[in-house]
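1. 3D model of this:
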Amino acid sequence: MIVADVMSRGIDPVSPEATIQQAAIRMAEDDVGAVLVGSDDQLEGILTDRDIILRVVVDGLDVTSVRVRDVMSSTLFTCNEMDPVADALKEMTERQVRRLPVLDSEGRPIGLVTLSDLGKRGRDPGQATEILREIAEPHRREARPDKGEDAGTPQS
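-> As a prediction, the model looks like this:
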């Protein structure tokens, strides 16, 4: 099975010049936890609901004036639509992320694959659960080492 079999397509990137409020509205309308940032030809970053909470809300910033470019994650880990699903899972585990932007053979963004996509549509849904545990575990220990496995929250 390849990434193209399980990914979400038709992802319309948000402009890096958009406000956080505009991006959050898009996320709410599309019922997603992340949006790609850039253009149809070039990916510049990804913005997650967690980015908004930790980099805007916690600091009490104005969502109508802060720009996506100031909050997005610009270090991107991607995969290709023709990559085996196992490779995408491996990348998510190694990079401790739940989402990978998907690029076509020419490097253009065409979608997003999430751990949830892999769990729902992949061959082994239990594997996605185990990967999520591996992704979340280091963050739990860093957040509250005295509370063990139940402390903290996983990364978006």
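2. when you work out contacts or count neighbours from here on, use the C-alpha atoms and nothing else.
-> Fine.
3. for the residue sitting nearest the centre point of the chain, list the residues it contacts.
-> Centroid-nearest residue in the chain: R99, 3.5 Å away (criterion: CA atoms, centre = their mean). If you count contacts by CA atoms under 8 Å, 6 or more residues apart in numbering, R99 has them with M92, L112, V113, T114, L115, S156.
4. in strands only, show me those residues.
-> Mapping the contacts of R99 onto strands (DSSP state E) picks out L112, V113, T114.
5. between the residues you listed, which is nearest D49?
-> Using CA to CA, T114 comes nearest to D49 of these, at 14.1 Å.
6. what's the closest non-adjacent residue to that closest one?
-> Spatial nearest neighbour of T114, excluding adjacent residues (CA to CA, 6 or more residues apart in numbering): R99 at 4.3 Å.
7. and if you look at T75?
-> G45 (6.9 Å).
8. could you do T19 as well?
-> Per CA to CA, 6+ apart, closest to T19 is R67, 4.4 Å.
9. quick one: contacts for the one you found?
-> R67 neighbours (CA under 8 Å, 6+ apart): P16, E17, A18, T19, I20.
10. top of those residues by neighbour count?
-> When neighbours are counted by other CA atoms under 10 Å, I20 leads the contacts of R67 with 25 neighbours.
11. isn't it right next to V68, touching?
-> Yes: look at I20 against V68 with CA atoms under 8 Å: they come within range, at 5.5 Å.
12. sequence B follows; please return its structure for comparison with A:
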Amino acid sequence: MSLESISIMDILNKNVKTAEQNQNILEISKIMFDNNIGSVVIVDNYESNNPVGVITERDIIRILSTTQLGNFQMPVSELMSHPIITLSSKSSILDAMKLMYERKIRRIIVLEENKFVGIVTEHDLFNILMKNKDLITIVSDTNFPIPQKDMYQEFTHHWFSNSYFK
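-> Take a look at the predicted model:
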């Protein structure tokens, strides 16, 4: 098994919470809280379900620290991270890992024939590596396209910030 042979469709989260771009940050925060999630994909509208941005917990902290309270009613389209970073459903988890590393992002929107099908997060990638120890050997190799120091930092971050010791 190699990282190139595992499709991102194998680890894709299809149950993605979305919100329309005209909703406000308080509505988005409620979606995150009610669903215990760290991000919401923003779509142009629910009918077409075309992703146009993402709001994350980190974005909300940034918005709270820099925005006046009256601006919380502003449409999320003015506050979301965009443009979105996408991959084709035909991509591998290696493609996702490299793109996340290069773009310094933690989630990727997955499209199939230009239609939104789900999201892959760095947490999803970490979980697949933890379930298959042979893959850990691959990512720790000196020839791996992501520097070992960066991979080690990501492993350490996930290992200690998740429930592995709880």
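13. ok, and the contacts of R67 of the first structure in the second structure?
-> Counting by both residues aligned by TM-score structural alignment, their matches' CA atoms under 8 Å, these that remain in contact in the second structure are P16, E17, A18, T19, I20.
14. just the residues you listed now: which is nearest D87 of the first structure?
-> The closest of these to D87 of the first structure turns out to be P16 (CA to CA; 28.9 Å).
15. just put the ones in strands among the contacts of R99 of the first structure in CSV and tack on neighbour count.
-> Output for those, formatted as CSV (neighbours: other CA atoms under 10 Å):
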residue, neighbour count
L112, 25
V113, 25
T114, 21
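16. make JSON lines out of those and add distance to E81 of the first structure.
-> As requested, these are exported to JSON lines (distance: CA to CA, whole Å):
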{"residue": "L112", "distance to E81 of the first structure": "9"}
{"residue": "V113", "distance to E81 of the first structure": "9"}
{"residue": "T114", "distance to E81 of the first structure": "13"}
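17. give me the element the equivalent of M32 of the second structure over in the first structure is part of.
-> Aligned against the first structure by TM-score structural alignment, M32 of the second structure finds its counterpart in M27. Taking DSSP states H and E as the criterion, M27 of the first structure maps to helix 20-30.
18. what's the answer for P101 of the first structure, then?
-> P101 of the first structure belongs to strand 99-103 when assigned by DSSP H and E.
19. longest helix in the first structure, by residue count?
-> Ranked by residue count and defined by DSSP state H, the top helix of the first structure is helix 125-143.
20. buried residues in that helix, which are they?
-> Q127, A128, I131, L132, E134, I135, A136, E137, P138, H139, R140, R141 (16 or more other CA atoms under 10 Å).
21. distance of the spatially closest residue to the fifth one that is not a sequence neighbour from D31 of the first structure?
-> So the one you mean is E134 of the first structure. If the residues on either side of it in the chain are set aside, E134 of the first structure comes closest to T93, at 6.8 Å by CA to CA, 6+ apart. Using CA to CA, to the nearest Å, one gets 24 Å for the distance from T93 of the first structure to D31 of the first structure.
22. show me where the second structure has its strands.
-> In the second structure, the strands defined using DSSP E lie at 18-20, 39-43, 51-56, 86-88, 107-112, 115-121.
23. can you list these in JSON lines and add distance to Q148 of the second structure?
-> Listed next are these as JSON lines, based on distance: least, CA to CA, whole Å:
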{"stretch": "strand 18-20", "distance to Q148 of the second structure": "35"}
{"stretch": "strand 39-43", "distance to Q148 of the second structure": "28"}
{"stretch": "strand 51-56", "distance to Q148 of the second structure": "27"}
{"stretch": "strand 86-88", "distance to Q148 of the second structure": "24"}
{"stretch": "strand 107-112", "distance to Q148 of the second structure": "21"}
{"stretch": "strand 115-121", "distance to Q148 of the second structure": "20"}
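24. mind checking which of these is nearest D10 of the second structure?
-> Closest approach to D10 of the second structure among the strands of the second structure (CA to CA): strand 115-121, 10.0 Å.
25. quick revisit: how about the residue nearest to the centre of the first structure, what's its partner in the second structure?
-> The equivalent of R99 of the first structure in the second structure is R107 (alignment by TM-score structural alignment).
26. circling back: now, among the contacts of R67 of the first structure, which is nearest to C79 of the first structure?
-> Using CA to CA, P16 comes nearest to C79 of the first structure of the contacts of R67 of the first structure, at 21.4 Å.
27. just give me the match in the second structure for that closest one.
-> Checking TM-score structural alignment: P16 of the first structure goes with Q21.
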